[in-house]
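**Q** next input, structure requested:
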Amino acid sequence: MRWWSGHKAAARPNRVMRQGASVGRAASRRGGLGLLRRIWWLAVCMTMLVSVGWGATWLYREASPLVADWLQVREVTVVGAITLSRQEVVERLGLQPGETIFSVDVQKLTDRLEAHPWIKEARVSRKLPQTLVVGITERQAVAVLRTPSWALLLDADAHALSALKESEDPGLPVLVGIDPKAFLLGTTQSREAAQTGIKVARLVGHALHDRAEVDMGNAENAVAYVKGLRFQFGPSSFEEQWDRYRKIEHALRTGVSVRQGKSTAHCALHPFQETRQQRPGNGCPEIDLRYPGKVIVRERG
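**A** From the prediction side, this is the model:
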């Protein structure tokens, strides 16, 4: 009995060992099956991705011409053009045949438009499916720069807008005495002189309800001609100088007319019909505002 008991006890560890080995083999088989499943799913996913990519490429190739045709720019809406025509604006865009509303570079189109002398600001936007919307703000002509050989329209910032034909008279104030070569080269001095002349012309012309001619031959001494009067301005505040004249204007003009016994209408200047040598003279008054606190009146002979 003791021998049997000992033999039975010795057999028990062997069974445990065999059972452990069986469990290990089963776990190994399950791990191998799991790995195979993962590899299989990975292969399926890769196949699906390749199929989707191929299908998308094929669809793009087939549909791209249709989409491009559907989105091709076929209409340009222009808003804000007054002096410029719609055709001029469209030509300035420089659109190429076949361009779509997504292939065009909106910033480049804007830059092209704003390079035009008449366009102060431009805005370009897309409107699906086939329209570009162009909004522009034009520069406004406020004066004419006249030289012995040509005349230019200027805006309030003294930007040159376009040349005038000899027969054209836009009825705007006229600037003279500015070096034409320096102005075309864009020198700071000539442009500032033009800006000063525009400011004086607007100030005097608005107050006297007539267009003025302003001689800017001397940048420190702007000379304005309007309604038979000649005004000399110094480099200080034009508004302050003009305010001095306005305070005595009525009495001054009445006194001059009484002394002359006639109207000053004969002194009127027609800027596009007369030369600088034919400016008002012979009894036409000159008002000198260059000296602080004074209004000096002279009668020119």
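**Q** when you work out contacts or count neighbours from here on, use the C-alpha atoms and nothing else.
**A** Noted.
**Q** now the strands for the stretch 151-300 of the chain?
**A** 151-154, 160-163, 174-176, 213-215, 222-226, 229-233, 285-288, 296-299 (DSSP state E, counting those that start in this stretch).
**Q** out of those, flag the one nearest Arg126.
**A** When the strands of the stretch 151-300 of the chain are compared by Cα to Cα, strand 160-163 sits nearest Arg126, at 28.8 Å.
**Q** can I get the strands of the stretch 151-300 of the chain in a markdown table with distance to His116?
**A** Shown next, in a markdown table, are the strands of the stretch 151-300 of the chain (distance: least, Cα to Cα, whole Å):
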| stretch | distance to His116 |
| --- | --- |
| strand 151-154 | 14 |
| strand 160-163 | 9 |
| strand 174-176 | 23 |
| strand 213-215 | 27 |
| strand 222-226 | 31 |
| strand 229-233 | 34 |
| strand 285-288 | 40 |
| strand 296-299 | 45 |
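**Q** would you mind finding the most buried of the ones you listed?
**A** Per-stretch averages of neighbours, counted by mean count of other Cα atoms under 10 Å, single out strand 213-215 among the strands of the stretch 151-300 of the chain, with a mean of 27.
**Q** show me what that one is packed against.
**A** Applying 3 or more Cα pairs under 8 Å, 6 or more residues apart in numbering; DSSP states H and E, we find strand 213-215 packed against strand 174-176, helix 188-208, strand 222-226.
**Q** next, the second sequence, to be compared with the first:
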Amino acid sequence: MAIRRPILAEPDHRYLRRRANRRVRKQRLTRNLFRFMMVATVNAIIASIVIYAAFRGVDHFLRSDEFALERIELRGVEHGSAEALHTRLAPFNGRNLFYLSLDDIEHTLQRDPWVREASVKRMLPRAMRISITEREPVAWVLLHGVPHMIDETGFAIGPADTASDTNLPVITGVDGLPREQLLERIRMGVSLVERLNRTSPVFAAQVSELDLSSRDRVVARTSDGGPPLLLDPEQVERNVNTYLGLRSEIAHRVGPARYVDLRWRDRIAVMPNSKNRFQEGT
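**A** Purely as a prediction, here's the structure:
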């Protein structure tokens, strides 16, 4: 009887290939991960060097005496005092230009009553240029017996001095009013002055005083010594140009007048000094 040899199963090469592929992928993943970590480490070192160098550079600019402020150039100062502005800016002298806050400098300058706006620019290595926009005075207002100059917003620039513009009209009749009413009347006076300047500049140049003590009238007095003129608060320019054309004739026919009322539409009322005379002109 013949003896059969056992049949040995051949190995499954599919499973061997899978195990080999796993080893290859694992080795490849390890290499890629190592390469990524090396690149990341190098980049981190380079970034640290750049940041450190930038920090040292900024620190040098902020601390170096090479950029200490030595000269301040002011532009646009006409009405105010350049000396007073330099005095206000004295605490900034000697400080590093890069360390200075331009906003702080602008706010410091705006504490001066003449300064409306200030634009500050650094000029390396040791200078600063400042352009000043000053307030434009439009009138005086009499407060507690002292004339104060005001701008187009009604802001009180300050009391009169020897360098003040004396050709501006004086707003009266507001002294002693409560604060809110005072501010309202001052803004009203400024608006009246600007409206006269726009609609009748010849007359506006002659106005020396605007009395706002009454709500139904504005009493204007002129620098030529003419009679008081009663103007309409709602339309201050009403009849003004007509009156300028008739002024000589009115003075000739009526003589000195107590006042001239220009508040009525298309009519000029003249009150003569004599109580028994009254005349109207069209």
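**Q** hmm, Asp210 and Lys227 of structure 1 touching each other?
**A** Yes - taking contacts as Cα atoms under 8 Å, Lys227 of structure 1 lies within contact range of Asp210: 7.0 Å.
**Q** of these two, who's got more company?
**A** Per other Cα atoms under 10 Å, whichever of Lys227 of structure 1 and Asp210 has more neighbours is Lys227, with 20 against 15.
**Q** which one of the strands of the stretch 151-300 of structure 1 lies nearest to Ala141 of structure 1?
**A** Of all those, strand 151-154 comes closest under Cα to Cα, at 5.4 Å.
**Q** mean deviation (superposed) between that closest one and structure 2, please.
**A** When structure 2 is overlaid, strand 151-154 of structure 1 sits 1.0 Å from its aligned residues on average, using mean Cα distance after the TM-score superposition for structure 1.
**Q** what's that strand aligned against in structure 2?
**A** Mapping strand 151-154 of structure 1 onto structure 2 (TM-score structural alignment) gives residues 147-150.
**Q** contacting residues around the aligned partner of Ile287 of structure 1 in structure 2?
**A** Using TM-score structural alignment, the equivalent of Ile287 of structure 1 in structure 2 is Val260. Residues near Val260 of structure 2 by Cα atoms under 8 Å, 6 or more residues apart in numbering: 227-230, 268-271.
**Q** now structure 1: which of the residues you listed match?
**A** With both residues aligned by TM-score structural alignment, their matches' Cα atoms under 8 Å, the contacts of the contacts of Val260 of structure 2 that structure 1 also has are 228-230, 268-271.
**Q** sorry, back to before: dump the helices and strands packed on strand 213-215 of structure 1 to CSV, plus distance to Phe238 of structure 1.
**A** Formatted as CSV, those follow (distance: least, Cα to Cα, whole Å):
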stretch, distance to Phe238 of structure 1
strand 174-176, 17
helix 188-208, 7
strand 222-226, 10
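**Q** for Pro13 of structure 1, find the nearest of these.
**A** helix 188-208 (107.7 Å).
**Q** check the mean deviation of stretch 42-56 of structure 2 from structure 1.
**A** For stretch 42-56 of structure 2, the mean deviation from structure 1 after alignment is 3.5 Å (mean Cα distance after the TM-score superposition for structure 1).
**Q** can you list contacts of that stretch?
**A** Outside stretch 42-56 of structure 2, no residue touches it (Cα under 8 Å, 6+ apart).
**Q** and Ala156 of structure 1, how many neighbours?
**A** 16.
**Q** what sits against it?
**A** 140-143, 195, 198.
**Q** of those, closest to Trp150 of structure 1?
**A** Nearest to Trp150 of structure 1 among the contacts of Ala156 of structure 1, with distances taken as Cα to Cα, is Ala143, at 13.9 Å.
**Q** right, so of the helices and strands packed on strand 213-215 of structure 1, which gets closest to Leu66 of structure 1?
**A** Checking those against Leu66 of structure 1 by Cα to Cα gives helix 188-208 as the closest, at 53.2 Å.
**Q** and that closest one, which residues are buried?
**A** 190-191, 193-202, 204-205 (16 or more other Cα atoms under 10 Å).
**Q** same question for stretch 232-241 of structure 2.
**A** For stretch 232-241 of structure 2, by 16+ other Cα under 10 Å, it's 232-233, 236-240.
**Q** now render the residues you listed as a markdown table, adding distance to Tyr99 of structure 2.
**A** Below are the buried residues of stretch 232-241 of structure 2 laid out as a markdown table (distance: Cα to Cα, whole Å):
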| residue | distance to Tyr99 of structure 2 |
| --- | --- |
| Asp232 | 56 |
| Pro233 | 53 |
| Val236 | 53 |
| Glu237 | 54 |
| Arg238 | 58 |
| Asn239 | 60 |
| Val240 | 58 |
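**Q** roughly how far apart are the aligned partner of Ala63 of structure 1 in structure 2 and Arg63 of structure 2?
**A** Aligned against structure 2 by TM-score structural alignment, Ala63 of structure 1 finds its counterpart in Gly57. From Gly57 of structure 2 across to Arg63 of structure 2, the span is 10 Å (Cα to Cα, to the nearest Å).
**Q** which of these two has more neighbours?
**A** Arg63 (15 against 11).
**Q** tell me how far that one lies from Val174 of structure 2.
**A** For Arg63 of structure 2, the distance to Val174 of structure 2 - Cα to Cα - is 55 Å.
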